[in-house]
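Student: quick one: sequence and predicted model below, then my questions.
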Amino acid sequence: MISLNEFHQDFLQSILSDAESRGLMKPQAFFENVCEELVSSGELSNNYTAAEYIKTGMEVYGYDFDQERKILSLLVHQFFQEDEIETLTKSHIYSKFNRLKSFYKKCTLGLYKDLEETSEAFSMAYNIFRYRQENKFDKIRLIILTDGKSTRTLSNIPSELIDDIVTEFRVIDIEYIYKIFLSEYNDSDSELEIKIPCLEISTLTDEYKSYLTVLNGNYIVDIYEKFGQKLFEQNVRTFLQFKGSVNKGIRNTIEYKPELFFAYNNGITATATDIEMDNFGNISKIVNFQIVNGGQTTSAIYAAKKVSKLDVSNVNVQMKLSVVKDKEKQNDFVSKVSEYANTQNKVNKSDFFSNSPFHKEIKNYSKRIWVAAVSGSQRRTHWFYERVRGEYLNEQAYLTNAQKKQFQLENPKEQLIDKTFLSKSENVWLQKPDIVSRGAQYSFSTFAEYITNLLEKDNLAITESYFKDAISRVIMFRSVEKLVSKSSWYDGGYRAQIVAYTIAYLSYLVEKTGKHLNFNLIWEEQKLPDALIDILKVISKSVYDGIINTPEGSANVSEWCKNSRCWELIKQMKVNITLDNRLLIDKEDLKYSKREDKKEKKLENSIEMQILTITTPSEVWNAMYDHYKKYEFVSSITRTQLDILEKMAKKSLNPPSEKQSKILYQLYQQADTDGVI
């Protein structure tokens, strides 16, 4: 297992590399990375916004408004960026918290009136003032982020009342960030202490155990209060508010007929990796508790009590709990349960994107494709695709020092790309800057839907050319970030929005020519051509002028950029540029290239299937045949498939044909999903 010190070194290098490749200040890169990690783990909501304000006695770098849980969070950081882990002292901690408190109090008194309307600080101060005036939050969280270690002399900071509102104090230090890494990559367990009666349901498989139980409304509120969106991390859907007819029905039942809730509601479907029972047959502990169906019910009950102030003590909800002890099979099991069990609201196939073949395809290409040596370098490298935070570090865990050095040379930090950043660079080229402006998690969810639909229409869509073009778009995104930061007109605000709208506008201009941008020019040099940089400089300045001139009644630039009307207005800009034909490629040339890519991929897939069928031991085919023969009348495989499987088990296919290999490959995949092998 990776130690804390090793994690700290890797984390620090990631921050420094990210700052360098994207033109960020190092503390800014630290703050952004940690906040996005907190959003993905459910600590912060999708409303999180970075905004800096530093004055005498005041300091803040961002804020978050969790609309469901009615929590306002103010964030500050202390980035030491030292090789050794520094200690954040007690006096330092209290100083940071006092600065946050002063800022909050000034905001409630109308600080925004003294700020420049086009600044990010104005939007932050104005929103905090408005939230307080409208009583939209009933808890404040003041949060310090640091790459240091919180002093051991301060184990707990008691809550306070500020402006008659409960205020909590939290320090997110390197140990806390390390624990997030362990939970995401090394399957660290989370535990829920509880006491609920249950009935064990007999099953005919060792794959899982199932229990029926009942949760009281107050229990549900307490659990959601503690864990928030982390309860649903296996299920990307979030609460839809009381807008749909289903959610309105839930609210009405809670308010007028709470005693009938159990009868009317479909209940909750949940999973865990283990449970503990007490001497009376009650469930006393649930390990890795996840709600995979019933998120609407859970959130609605919470909102009913916290927002509508309704009594939920008479509300009881049935729960089906499946315990899957094999963590390797849990993701597949959860996806199937979500897909088959959910009836309350429509479930999009993109909700199961974590298991999409897209990730496997991109990962395979990232390992296989070498980047051309550039700028006199004699060493070829890879772009490393990190689907789960920590993969880059974990792949080095058991390497010798020499092997680790070789790995880092071939996979340099500056060529590390994660799924959320990839979704942003792809979405802006798809002309969705308003979506990207809503935050990394929202952008990722939208991208998941796009890719899922794309693969449904064409399962060969993710080719080698797609991978190279996607990496080229990442290079473009990072380059525009640097370009904006260095521009003389840039005053430090709304960089993320400027970047998103700049690249989207370029995509829009290219589309109007009837041609395509030649991304191969970027891939071959691993940088933007000078002619393209000159064009982007002009576009970015026009975009900046466009987004800060918000329409009347929309003084908040951040919120305006999330609006699709903003994108419609930006598209109407007249920018004095000419696209050099050398940057473009004709549609017919692109179509030909795509056809050739798909032919090659189809051949690769066919070879991969044949290799798997030949190298799989005969005892595996025998186990598969015995299982599907036994359950022949209830399984979904056909007689033809079973005949081919029997021949393979009896070694009478030597070797199997291309068509037979495809059928056997599909059966192998199904058997793996069904837990047969």
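Tutor: Ah, there it is.

Student: contacts and neighbour counts: CA atoms only from here.
Tutor: Fine.

Student: biggest helix in the chain by residues?
Tutor: The helix that spans the most residues within the chain, counting by DSSP state H, is helix 587-615.

Student: so which elements touch the next helix or strand after it?
Tutor: Note on helix 587-615: by DSSP states H and E, the next helix or strand toward the C-terminus is helix 618-630. In terms of contacts (3 or more Cα pairs under 8 Å, 6 or more residues apart in numbering; DSSP states H and E), helix 618-630 is packed against helix 639-649.

Student: which positions in the helix or strand following the helix it packs on come out as buried?
Tutor: Once helix 639-649 ends, the next helix or strand along the chain (criterion: DSSP H and E) is helix 658-674. By neighbour count on 16 or more other Cα atoms under 10 Å, the buried set for helix 658-674 is Q660, S661, K662, I663, L664, Y665, L667, Y668, Q670, A671.

Student: with stretch 184-198 instead?
Tutor: Residues of stretch 184-198 classed as buried by neighbour count (16+ other Cα under 10 Å): E184, K195, I196, P197, C198.

Student: mind picking the two most distant members of those residues?
Tutor: Using Cα to Cα, the two most remote members of the buried residues of stretch 184-198 are E184 and P197, lying 30.5 Å apart.

Student: one more to weigh against that first structure:
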Amino acid sequence: MNIDEFAEEFRQEVLSRCNDEESGHFREDKFTEVMIEYLIRADEVDDGEVCYYKHNARGEKLNGVNFSSDGECVDLFVSCYHGIVPPKSVPNSEVNDHFRWIRRFFEASLGGTHRHLEESSPVFSVAQQIHAQREEITRARFFLLTDGIVRKAEVQSSTVNGIEVRNFLWDLEKLRRFITSRMQREVIEIDFATDFGASVPCLEAPGTKGEYRTFLVFFPGTLLAELYGEFGPRLLEKNVRSFLQAKGKINKGIRKTILEEPQNFLAYNNGISATVEKVKIDLPAKGPPMLRWARDFQIVNGGQTTASIYHAFKRDGADLLNLVIQAKLTVLNDPNKVEIYVPQISRYANSQNKVNAADFSANHPYHVKLEESSRRLWAPSVTGTERQTHWYYERARGSYLDDKSREGTPARMRAFEILNPLRQKFTKTDLAKYENTWSQYPYLVCLGAEKNFIKFTEMFIDRGYPVVDEDYFHHLVAKAILFKTAEKLVGAQGYGGFRANIVTYTLAWLSHHTAQRVDLEKVWKEQKLSESLCEAIVTVSKTANEHIVNPPPQRRNPGEWSKRQDCWETFRSTAIIIPFGLEHELVDTGRPDYRHGLKDRDDASGYTSETQKEISLVKQVPAETWLKMSRWAKETDNLAPWQRGLAFSLGKVVGSGNSPTPKQAHQGLKILEESQRRGFKM
């Protein structure tokens, strides 16, 4: 695919996320959003949030931001978007202008420019957080994103107020190389002897000559700090970065040892685990073998330790001369099995922590089955013709373009686009956004795409993955249509800079107050929302906007306010009058055709007082309610199948005048609580 063809493909991907009425910086926002997603896939950044700001008089501009989990690194994004094909040639003067604008914004934020910004604006929280963390920030990374072509880039690093600043440029040609190479991240090659002064002593474990070899390596603390300073989070395999993001501040115990007892670090610390594709080992006449070179070095356990050593060195000036850390280095001899081994090594090496037990891999059966369903199931035709289309689930980033390119000829590729419209493509982070909104976790959605996906995965690990059948896929697509339509409707209201937050809060409120009885099957069949539902979205969005942009005095910033659970709980209880016609469109969960009866009978003798209380509470709920709950859960695709079955069983047990078992009672109360949280009315 030549650069012009690629530019048109990319332009269409951006436009597929825009409303027809949107122009100006709104399209630039979508461009920034798409680029950040590719940077995440390229392992350049962990996450990113779109945040547009431009002040012409002061020469400042910002398009996106991401703060590291430890607060010591900030990524700032600035976009140079044209939206034209063939792509425009971007001169060095324009490149330098954009880097200067983002630098000025950073400098102003460090100096407290948030005091002069409107508190309800998204950029306020960014500037405020930079200022608040000015003593902790040791690194800043500026990313220039453009859909043009930069012929001769002169990207230089610098410092701002003693903070190390590195500039990165991603133009359309660099993005094309990344995507057409099947989206493989840039592999890290480390020449210890040439680039870092010396080879590293190591010992090879006997008997590991099959699919892998294992070495015990002893890294000087200064070397590990230099490696992290050079490559940053790219050293850390995906699961480890997710762990660091969830864990928060660096471990105080590790830091204390580094600063006060560096000579004892080897004895106190468990070390790190890493994988590599290839190594070069020198065998000197005297002394141990020496690790001279490694390809695709990835830390799969010990990210917290690595980051702690680096930050203690950079921020606290720690003396690492006597600090040594051991590493288990696994060399994977079969490159075809790297994608299998690395996630598993990472998962089991970090199994002591619940967050790391989550399998963030796209190879999980849930995602594989969802992908298979998206290729097999046809969406109903809504154009008056017999032509049907797919809703394409992009399980692995870039698979849409891969599948399209495999068609070969231009005619076949156009046919692929017709059957798989770009506007009907959705990713793993989109999936998490739709599901967590519908499940009434809008405050998690507001955390950002990657963080929300991690939370989504954690919850599935805890309660089990849903069964992916035709009904599930139909309803998931209906939720996607809900979200995409709500984005257009909310965008048309002109509320300002918090559209994404307003959308998820609006739909979560409707999910709760309709008890999730929106007819998702009807949405799937018609591939659109009814007029009443659209009217309800607009109505609720007005209150959602007022709620988000007017946080309590102690919260101040709307963006941060929307990420809090109490923000949602307050909004959830807000009374809003929605169109009368919507009630007639909701799914009727029905009523059972027999009546229940209760008897003054207690079979709980011999149980603890707590168990007796639980059994009593379950029996106080009418059988009709349990049966209605079971039907509601089935019709709205709520709860796990076993929970629906238990609700039905409890209805029959209570209706016959019997007592549930202690286990049934305990789980029944949990089902009742979760159903009510999702909007089921007693």
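Tutor: Alright, I've got the coordinates. Values in this document were obtained by computation on a predicted structure and should not be read as measured data.

Student: hang on, the earlier thing: centre of the chain to the longest helix of structure 1, how far?
Tutor: Taking Cα atoms, centre = their mean, to the nearest Å, the mean C-alpha location of helix 587-615 of structure 1 is offset from the chain mean by 30 Å.

Student: next, the angle from that helix to helix 658-674.
Tutor: For helix 587-615 of structure 1 against helix 658-674, the angle by axes from the mean of the first three to the mean of the last three Cα atoms, to 10 degrees is 70 degrees.

Student: can you list the buried residues in helix 587-615 of structure 1?
Tutor: Across helix 587-615 of structure 1, burial judged by 16+ other Cα under 10 Å covers K594, D597, K598, K601, S606, M609, Q610, T613.

Student: roughly how far does the counterpart of Q128 of structure 2 in structure 1 sit from L100 of structure 1?
Tutor: When structure 1 is aligned by TM-score structural alignment, the residue opposite Q128 of structure 2 is Y126. Between Y126 of structure 1 and L100 of structure 1 the computed distance is 16 Å (Cα to Cα, to the nearest Å).

Student: now do K630 of structure 1
Tutor: In this structure, K630 of structure 1 and L100 of structure 1 are 66 Å apart, going by Cα to Cα.

Student: pick out whichever of the two has more residues nearby.
Tutor: Set K630 of structure 1 next to L100 and count neighbours by other Cα atoms under 10 Å: L100 wins out with 24 against 11.

Student: picking that back up, now the buried residues of helix 587-615 of structure 1 in TSV, with distance to E37 of structure 1?
Tutor: Formatted as TSV, the buried residues of helix 587-615 of structure 1 follow (distance: Cα to Cα, whole Å):
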residue	distance to E37 of structure 1
K594	36
D597	36
K598	36
K601	35
S606	39
M609	37
Q610	41
T613	40
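
Student: show me what contacts the match of Q128 of structure 2?
Tutor: C107, G110, L111, Y112 (Cα atoms under 8 Å, 6 or more residues apart in numbering).

Student: what do you get for H77 of structure 1?
Tutor: F31, Y61, I144, L145, T146.

Student: over to Q290 of structure 1?
Tutor: By Cα under 8 Å, 6+ apart, Q290 of structure 1 lies in contact with L231, F232, E233, Q234, A270, T271, A272.
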